[in-house]
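Chemist: Give me the fold of what follows.
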Amino acid sequence: MTAAQRSYLQTLCRDTGEQFDESLSKAEASKRIDELRERSPRLSQE
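Modeler: Here you go, the predicted model:
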């Protein structure tokens, strides 16, 4: 995953209480970001 994906995923994992997985590929990280964005309380208000 890219540095930007890593940072964003860490934030989303913190927001949703999910475990952060450092070993994800770029594609896997992108999919995980999409999944967590749907559940993030920070983004659900937008």
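Chemist: make it CA atoms for all contacts and neighbour counts henceforth
Modeler: Will do.
Chemist: so where does the closest residue to residue 44 other than its chain neighbours fall, helix or strand?
Modeler: Nearest residue to residue 44 in three dimensions, chain neighbours excluded: residue 38, at 7.1 Å (C-alpha to C-alpha, 6 or more residues apart in numbering). In this assignment (DSSP states H and E), residue 38 forms part of helix 26-39.
Chemist: run this one through as well so I can compare:
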Amino acid sequence: MTDKHVQSEADDSNMQKDPQDWVTGDEPMTGAQKSYLKTLSEEAKEPFDETLTKAQASQRIDELQARTGRGKAQDGAAPRGA
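Modeler: Presented below is the predicted three-dimensional model:
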């Protein structure tokens, strides 16, 4: 296997890990999560909770993406900006 192939598999497996299983999931959300979550919350007209952990923020982002249609591919199409 090539290094790129091994890295690709590692990246895919990390992307599929449940946020509840993250070693650092109980740390405060990252700056990027905070910024994106704030934007999604405004679009969805939902309250923004800045006290979420990394894992909680990830789950909330998924919920709000589903509500707003942002960030996720629909009908097999690539996400906007991809």
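Chemist: quick revisit: how about the residue nearest to residue 44 of structure 1, what's its match in structure 2?
Modeler: Residue correspondence to structure 2 (TM-score structural alignment): residue 38 of structure 1 is matched to residue 66.
Chemist: Run a quick neighbour tally on its match.
Modeler: By other C-alpha atoms under 10 Å, the residues close to residue 66 of structure 2 number 13.
Chemist: Roughly how far does the counterpart of residue 19 of structure 1 in structure 2 sit from residue 13 of structure 2?
Modeler: Aligned by TM-score structural alignment, residue 19 of structure 1 pairs with residue 47 of structure 2. Going from residue 47 of structure 2 to residue 13 of structure 2 by C-alpha to C-alpha, to the nearest Å gives 32 Å.
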